[in-house]
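Trainee: next come a sequence and a model predicted from it.
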Amino acid sequence: MTEQPAVERPTQRSRAKADRRAALLDAAAALFAERGYNGVSIEDLGSAVGVSGPAVYRHFPSKQAVLAALLVDVSQGLLDGGAAVEERSDDAAGALRDLIAFHVDFALGAPDTIRVQDRDLDALPTAERREVRRLQRRYVDVWTHVLGTLHPALGADELRVRVQATFGLINSTPHSARIGSEPVAEAQVRPVLERMAWAALTSR
């Protein structure tokens, strides 16, 4: 009988560190969205999660590193999630509907991150900005592959335009899904976004 290798379990300290890192990123998304990257200090980030400003440096070496982690992590999460959706779907039409639902989930769940991405991407160092763009291109590729399978007559340029336009539609929700200063209920927004995205992607 082959002895199985021991599975290393996270310690309480490592879990606490991971939780604090996640809390800092959540706080950064909210603060950067509200004030802009340049309007937020390390002390503001620490205060938002109940620690001193210098304690933030135990998790991130700089404010730029916080922004980089926020945008790289979300870009990687979208790519991984989109690839998983495609892999588990039985056909192209089902995959496209599931990709739409997946991205709507993201847009409704992370409006602050979308605002930060739109406004503060250029504040990243060059290497991290390029990594975000690389991950985003690969995420677009997942969508264009599915859409191209569903509509093989469409050329590569049109596939990409349709996908990018659909992202623009769905990602507008931090601004468009409001009446005055009040957000519209998710139950009202979601079906509208999903119908419009499907129409934009599959119109002939």
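Mentor: Here it is on my side, so go on. Numbering: from 1, shown residues only.
Trainee: from here on, just use CA atoms for contacts and neighbour counts.
Mentor: Will do.
Trainee: which residues touch the most centrally placed residue in the chain?
Mentor: Most central in the chain under C-alpha atoms, centre = their mean is Val74, positioned 3.8 Å from the mean C-alpha point. The contact partners of Val74, by C-alpha atoms under 8 Å, 6 or more residues apart in numbering, come to none.
Trainee: what helix or strand does it sit in?
Mentor: Following DSSP states H and E, one finds Val74 within helix 63-88.
Trainee: same question for Leu159.
Mentor: In the assignment (DSSP H and E), Leu159 maps to helix 156-171.
Trainee: give me the buried positions along the helix or strand hosting Asp118.
Mentor: In this structure, Asp118 sits in helix 111-120 according to DSSP H and E. For helix 111-120, burial by neighbour count (16 or more other C-alpha atoms under 10 Å) applies to 111-117, 120.
Trainee: what's in contact with it?
Mentor: Applying C-alpha under 8 Å, 6+ apart, the set of residues contacting helix 111-120 from outside is 29-30, 32-33, 36-37, 70-71, 107, 171, 173-174.
Trainee: burial count for the closest residue to Leu25 other than its chain neighbours?
Mentor: Spatial nearest neighbour of Leu25, chain neighbours left out: Leu70 (6.0 Å); criterion: C-alpha to C-alpha, 6 or more residues apart in numbering. Around Leu70 there are 20 other residues, counting by other C-alpha atoms under 10 Å.
Trainee: below is structure B, check it against A:
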Amino acid sequence: MPSSPRRRPKNRKASIALAAAELFCARGYHNVGIEDIARAVGITGPAIYRHFPTKQAILATAVDELGTSFAECVHSSDAVDVPAERLRTVLPALVRFTFDRRAVARLYQWQGRHLDPEQRELLAERFDGSVRTLRDLLLQARPELPKRDAATLVAAALSVIASPATHRAALAKTQAERTIVDCATAVLTADLPAPRSAAPRGYRPEQGALLPRRERLLAEAVRLFHERGYHEVSISDIGEAAGINASSVYRHFASKADLLAAAYYRASSRLELATSEALSDAKTPAEAMLRLVDTYVRLSFAHAEVPAVYAVESENLPAADRHRLRVEQRRHVDTWVGLLSELDPDQPAGVLRFRVHAAFNVVTDLAGSGGASVNAERTAALVQHALALANHG
């Protein structure tokens, strides 16, 4: 009997975009080819071009789908009259969406850097419109808030909601969703300290004139990777920014990937030392936890580019370095979870781990966002709420 002709799925284009997005998040945009996407979907490479002219067009469709779904979640409670109740309805919808798209939600961290300017502008406009809707809802529910503070709280809550896409910790789905909803709610109901003048964050080129060559190269590499993306920066670019001939760069680093790894190791060592100093003479778990939060936030704001670059470029590390750095990151997370367990022994470690990763994502996003209403002190306060530290004095 002749076999039935194979029917092309009606949603083939969406399937291609989703498969590509998962690969982009797992491997990095530049490390994925059209043939990789085709294999993931189960078709040939040329068949991809029936639906998309370029890999960039696939990415644009994937990001557009995320933006559309995000907007649908934000407007899912438009029929509800009470603003506070609308927020309580929207948060679970956004959290469910994040878990349903956990493998691709990290695309938001790329800031559209791989899209052309017109695509980037259209997608930013859609996303910003949805964020403004959430901000206005929060202002209606909390009319005492200044508009900028409401925007900061919404940005932090969205970082909490997106955080499951930034780690691999496991937890029962219902419990994980409840944890993230509670965490985001705690952030939206937080009272922020009065704003102060924000200190300059991150490395600035004029700061590095007297640094040793190796340190200057590390600092300039991270800055350029953050501004342009790892694959758009050459060894020559880094050397020129540091005032060093390209050939001399190789006396310090064997390759651009080694330079990227060295920057992360330096940041990891800095954090480990600062953490030890912060905890060395703490008298109670609560005091130790507050010191840990302040230390982490302070370092993140002082070196804002490093966590931002790690979030989007870690797949470009050599495999051995990537594994080692992830082990070091898990060890740091374990320190936080251990202290939180002493404060709240009834909470499962998995729940606390999700809260810690949510807190980290808030710090990464806010430290890199700029804005007069965002500083280290206010970010630390939001982290305390995300971790439910306010319940422990």
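Mentor: The structure has been received and is ready for your questions. Keep in mind the model is a prediction, meaning the values are calculated, not measured.
Trainee: tm score of chain vs chain?
Mentor: Once superposed, the chains reach a TM-score of 0.82 (TM-score structural alignment, normalised by the length of the first structure), with 180 aligned residues with a C-alpha RMSD of 1.7 Å.
Trainee: mind checking how far the residue nearest to the centre of the first structure is from His151 of the first structure?
Mentor: Val74 of the first structure sits 29 Å away from His151 of the first structure, going by C-alpha to C-alpha, to the nearest Å.
Trainee: who are the neighbours in contact with Tyr139 of the first structure?
Mentor: Contacts of Tyr139 of the first structure were listed using C-alpha under 8 Å, 6+ apart, and they are 78-79, 82-83.
Trainee: what do you get for Leu150 of the first structure?
Mentor: Listed by C-alpha under 8 Å, 6+ apart, the contact set of Leu150 of the first structure reads 92-93.
Trainee: mind telling me what it corresponds to in the second structure?
Mentor: Matched to the second structure by TM-score structural alignment, Leu150 of the first structure sits across from Leu343.
Trainee: how near is that match to Ala288 of the second structure?
Mentor: 10 Å.
Trainee: again, but for Leu317 of the second structure
Mentor: Leu317 of the second structure is 33 Å from Ala288 of the second structure, by C-alpha to C-alpha.
Trainee: try Leu59 of the second structure
Mentor: Distance, Leu59 of the second structure to Ala288 of the second structure, using C-alpha to C-alpha: 43 Å.
Trainee: neighbour count for these two, which is higher?
Mentor: Each of Leu59 of the second structure and Ala288 has its neighbours counted (other C-alpha under 10 Å); Leu59 has more, 23 against 20.
Trainee: wait, that one touches Ala21, no?
Mentor: Yes. Contact status for Leu59 of the second structure versus Ala21: in contact at 6.7 Å, counting by C-alpha atoms under 8 Å.
Trainee: what lines up with the residue nearest to Leu25 of the first structure in the second structure?
Mentor: Alignment note (TM-score structural alignment): Leu70 of the first structure maps to Ala263 of the second structure.
Trainee: what do you get for Pro54 of the first structure?
Mentor: Match for Pro54 of the first structure (TM-score structural alignment): Ser247.
Trainee: repeat that for Asp105 of the first structure.
Mentor: That one, Asp105 of the first structure, aligns with Arg298 by TM-score structural alignment.
Trainee: how about Leu193 of the first structure?
Mentor: Per TM-score structural alignment, the equivalent position to Leu193 of the first structure in the second structure is Thr379.
Trainee: any idea how far that match lies from Pro318 of the second structure?
Mentor: Thr379 of the second structure sits 32 Å away from Pro318 of the second structure, going by C-alpha to C-alpha.
Trainee: okay, these two: which has more neighbours?
Mentor: Applying other C-alpha under 10 Å to Thr379 of the second structure and Pro318 shows that Thr379 carries more neighbours, namely 28 against 13.
Trainee: residue contacts, that one?
Mentor: Contacts of Thr379 of the second structure by C-alpha under 8 Å, 6+ apart are 297, 362-363, 366.
Trainee: so where does it fall, helix or strand?
Mentor: helix 376-386.
Trainee: repeat for Leu211 of the second structure
Mentor: Going by DSSP H and E, Leu211 of the second structure is not part of any helix or strand.
Trainee: how near is it to Asp149 of the second structure?
Mentor: According to C-alpha to C-alpha, Leu211 of the second structure stands 37 Å off from Asp149 of the second structure.
Trainee: just Gln175 of the second structure next, same as before
Mentor: 30 Å.
Trainee: now Ala71 of the second structure
Mentor: From Ala71 of the second structure over to Asp149 of the second structure (counting by C-alpha to C-alpha), the distance is 22 Å.
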